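Peer 1: with the sequence up front, the predicted model follows.
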Amino acid sequence: MSEARGDGTATDGGDDVLPEGFARLLGDYERHLVSERDLAPHTVRAYLGDIAGLLDHCVRLGVEEVGDLDLRTLRSWLARLQTTGRSRTTIARRATAARVFTAWLHRTGRVPTDPGAALGSPKKHKTLPPVLRADEAEALIRSAADLADDGTPVGLRDVAMLELLYATGIRVGELVGLDIDDVDDERRVVRVFGKGRKERSVPYGTPAGRALDRWVAHGRPSLRVDGSGPALFLGVRGRRIDQRAVRDLVHRRIADVPGAPDIGPHGLRHTAATHLLEGGADLRSVQELLGHASLATTQLYTHVTTDRLRRAYQQAHPRA
């Protein structure tokens, strides 16, 4: 692990190197997150950044032994974040990070009791994510398909990725992690490994199936190199495509759709969920398709559809 600083990943603004004991503790925690919990790299970085900030706050208060970490210290850390202008969502996320960390400390015998068990956090404001209308989603795919008419490998790949993102609502990390064998073209389902390496099968439709077939048959072989491995989607150098390239693609193609909100791959995930619910899918089925651990997360999309219905009612009903 790189040298542990008080700001972790530039979270709290501290610049002092953590004491050796805390730095070693942070290294042990990183190994736990990677090896035991099998979290994604960006999730590990976020947790470590938050906890580095907490440990830096402990040092500032003169708490240099993890056994002295108590609820009062945790609350003062969150209060400090609030006074420096952090949003409710950020503070809630860091409170969660602290609870996960102190539970690990207690479970591994580093502290006698879990001080984070009683730590509350502000409720996050539920915001309605921007989504595309059905015609805008179709225009997005069509704009990429028009550029792929010449049959270039990159064009075929881009259409297949956009079709699959919209058809399944999978996360961008799940998309880039797909291998060829994860696609069952006969049953039209894709095997996805989500957060915590939880496996689920997600169906996709005929348009996505056609795009995938064209990519695998005519596009992928042109980009494949000896080090490509089983990756389904490849970058221009033949390696597994990365998330940044997919995000850039979505933003570029969205720019070609007049009036559409500027969304990324996660916006396509929101769009897929919203269109499923608007089409009559039940909430628990959408929860399973998206891989949400909690139904409450999926319920956010019901607010999106209700908001749309309300706007349509106000525009159309004579006594709205």
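Peer 2: On my side now, so go ahead.

Peer 1: hey, let's count contacts and neighbours off CA atoms from now on
Peer 2: Will do.

Peer 1: and stretch 179-192, how far apart are its ends?
Peer 2: 9 Å (CA to CA, to the nearest Å).

Peer 1: cool, stretch 111-124 as well?
Peer 2: 29 Å.

Peer 1: pull out the buried residues from that stretch.
Peer 2: Within stretch 111-124, the residues that count as buried by 16 or more other CA atoms under 10 Å are 111, 113-116, 119, 121.

Peer 1: structure B:
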Amino acid sequence: MDDLLDDFRVYGLAAGHSQRTITAREQTIGRLARDLDLTTATQNQLTSWLAALVAADGRPLARSSRATYRAHLAAFYGWMQDTEHRTDNPAMKLPKPRVPRAVPHPVTPDEVTRILAACSDPRARMTRAYVLLAAYEGLRVHEVAKVRGEDIAHGEIRIHGKGGTDSTVPLHPSVELLASRMPARGWWFPTTAERAGHVSRVSVSQAIKRAMVRAGVNGTPHSLRHHFGTQVLRATGGDLRTTQRALRHASPATTAIYTQVADDRLRSAVNGIPM
């Protein structure tokens, strides 16, 4: 089994998958291997295995999590078949959980101000930078962790995003000021551990969450990215194409969900109906 997982990891690296994706898939397949023989597992056995999964606290697994597990199985057994480790693909017709489309839950501009105020202590200097990048450039926590001085140029920030894709977004004035105080080369947020590199996405997420708690603001670190997307949509008068570009969504359908929280014209129209 170890050799099989090693081969699957090498395949993921060759395909350019992120380390996060590779690790998540390995963990899922490793968990599966404790219950079933990977080389002989049937579709019915995989279906029963998925159905029996529960969260760490014993509660039923969320549909989104179940869908993620299914995707990991599909990737693994698709690779098994392609590389002739198996002649069939038992994951091909596994049930597909219907995942409800998420609705953004942005923090408000006032709440962003409060979160930044909660980072006024010099010891929270890095956390303040995390918040600025998430709230005013729309970076995800793993993207914040990987920012380098070389990514800032010509009034833009280059973002190393999901799936290994790079894109640029104009610098917000507050981030432009931040950049003038950060290293021009190398990681903005180097790790303090023995290994060289940048801080982890978990460290970024936890630091932002602590600042939100200090500020008395409900939400998650990703709510700062939702703030960015909502404000761009409003500032452009509902221009989905520009907002899609700013958020770096591959599909306009993903951006369209922001209209559910930022359609000021609809709100004004409804409020204007005579009583």
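Peer 2: Perfect, thanks for sending it. As the structure is a computational prediction, the values presented were derived from the model and not from experiment.

Peer 1: circling back to that earlier point, dump the buried residues of stretch 111-124 of the first structure to a markdown table, plus secondary structure.
Peer 2: Below are those laid out as a markdown table (DSSP: H, G, I helix; E, B strand; the rest coil):
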| residue | secondary structure |
| --- | --- |
| Val111 | coil |
| Thr113 | coil |
| Asp114 | coil |
| Pro115 | helix |
| Gly116 | helix |
| Leu119 | coil |
| Ser121 | coil |
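
Peer 1: now do the strands in the second structure.
Peer 2: 152-153, 156-160, 166-170 (DSSP state E).

Peer 1: including distance to His317 of the first structure, could the buried residues of stretch 111-124 of the first structure go into JSON lines?
Peer 2: Shown next, in JSON lines, are these (distance: CA to CA, whole Å):
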{"residue": "Val111", "distance to His317 of the first structure": "62"}
{"residue": "Thr113", "distance to His317 of the first structure": "59"}
{"residue": "Asp114", "distance to His317 of the first structure": "56"}
{"residue": "Pro115", "distance to His317 of the first structure": "55"}
{"residue": "Gly116", "distance to His317 of the first structure": "51"}
{"residue": "Leu119", "distance to His317 of the first structure": "48"}
{"residue": "Ser121", "distance to His317 of the first structure": "42"}
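
Peer 1: the strands of the second structure: which one's closest to Glu137 of the second structure?
Peer 2: strand 166-170 (7.0 Å; CA to CA).

Peer 1: okay, the angle between that closest one and strand 156-160?
Peer 2: Put simply, strand 166-170 of the second structure runs at 150 degrees to strand 156-160, going by axes from the mean of the first three to the mean of the last three CA atoms, to 10 degrees.

Peer 1: mind giving me the packing neighbours of strand 166-170 of the second structure?
Peer 2: On a contact count with 3 or more CA pairs under 8 Å, 6 or more residues apart in numbering; DSSP states H and E, strand 166-170 of the second structure meets strand 156-160.

Peer 1: if we can go back for a sec, just the buried residues of stretch 111-124 of the first structure now: which is nearest Leu268 of the first structure?
Peer 2: Checking these against Leu268 of the first structure by CA to CA gives Ser121 as the nearest, at 29.5 Å.

Peer 1: the closest one maps to what in the second structure?
Peer 2: When the second structure is aligned by TM-score structural alignment, Ser121 of the first structure is paired with Lys96.

Peer 1: does its match really touch Ala67, like I thought?
Peer 2: Yes: the criterion here is CA atoms under 8 Å, and Lys96 of the second structure meets it with Ala67 at 6.7 Å.

Peer 1: can you find the partner of Arg66 of the second structure in the first structure?
Peer 2: Checking with TM-score structural alignment, Arg66 of the second structure has Ile91 as its match.

Peer 1: cool, and Pro173 of the second structure?
Peer 2: So Pro173 of the second structure corresponds to Thr206, using TM-score structural alignment.

Peer 1: mind listing what that match touches?
Peer 2: Contact analysis of Thr206 of the first structure by CA atoms under 8 Å, 6 or more residues apart in numbering lists Arg188.

Peer 1: distance of it from Arg269 of the first structure?
Peer 2: 18 Å.

Peer 1: where along the first structure do the helices fall?
Peer 2: Secondary structure of the first structure (DSSP state H): helices at 20-31, 41-60, 71-83, 88-107, 134-147, 153-168, 172-176, 206-214, 220-223, 243-254, 265-278, 283-290, 295-316.

Peer 1: who wins for proximity to Arg200 of the first structure among these?
Peer 2: helix 283-290 (7.7 Å).

Peer 1: tell me the counterpart of Ile141 of the first structure in the second structure.
Peer 2: Checking TM-score structural alignment: Ile141 of the first structure goes with Leu116.

Peer 1: just give the number of residues close to the nearest residue to Arg269 of the first structure once chain neighbours are set aside.
Peer 2: The shortest distance from Arg269 of the first structure to any non-neighbouring residue, by CA to CA, 6 or more residues apart in numbering, is to Gly169 (4.1 Å). Gly169 of the first structure has 28 neighbours, counted by other CA atoms under 10 Å.

Peer 1: try Ala71 of the second structure
Peer 2: 15.

Peer 1: got it, and Ala95 of the first structure?
Peer 2: 22.

Peer 1: next one: Val159 of the first structure
Peer 2: Neighbour count of Val159 of the first structure, defined by other CA under 10 Å: 26.

Peer 1: what does it align to in the second structure?
Peer 2: Aligned partner of Val159 of the first structure by TM-score structural alignment: Arg128.

Peer 1: so its match makes contact with Leu116?
Peer 2: Yes: with contact defined as CA under 8 Å, Arg128 of the second structure and Leu116 form a contacting pair (6.0 Å).

Peer 1: how close does stretch 92-106 of the first structure sit to the second structure?
Peer 2: Superposed on the second structure, stretch 92-106 of the first structure shows a mean distance of 1.3 Å to its aligned residues (mean CA distance after the TM-score superposition for the first structure).
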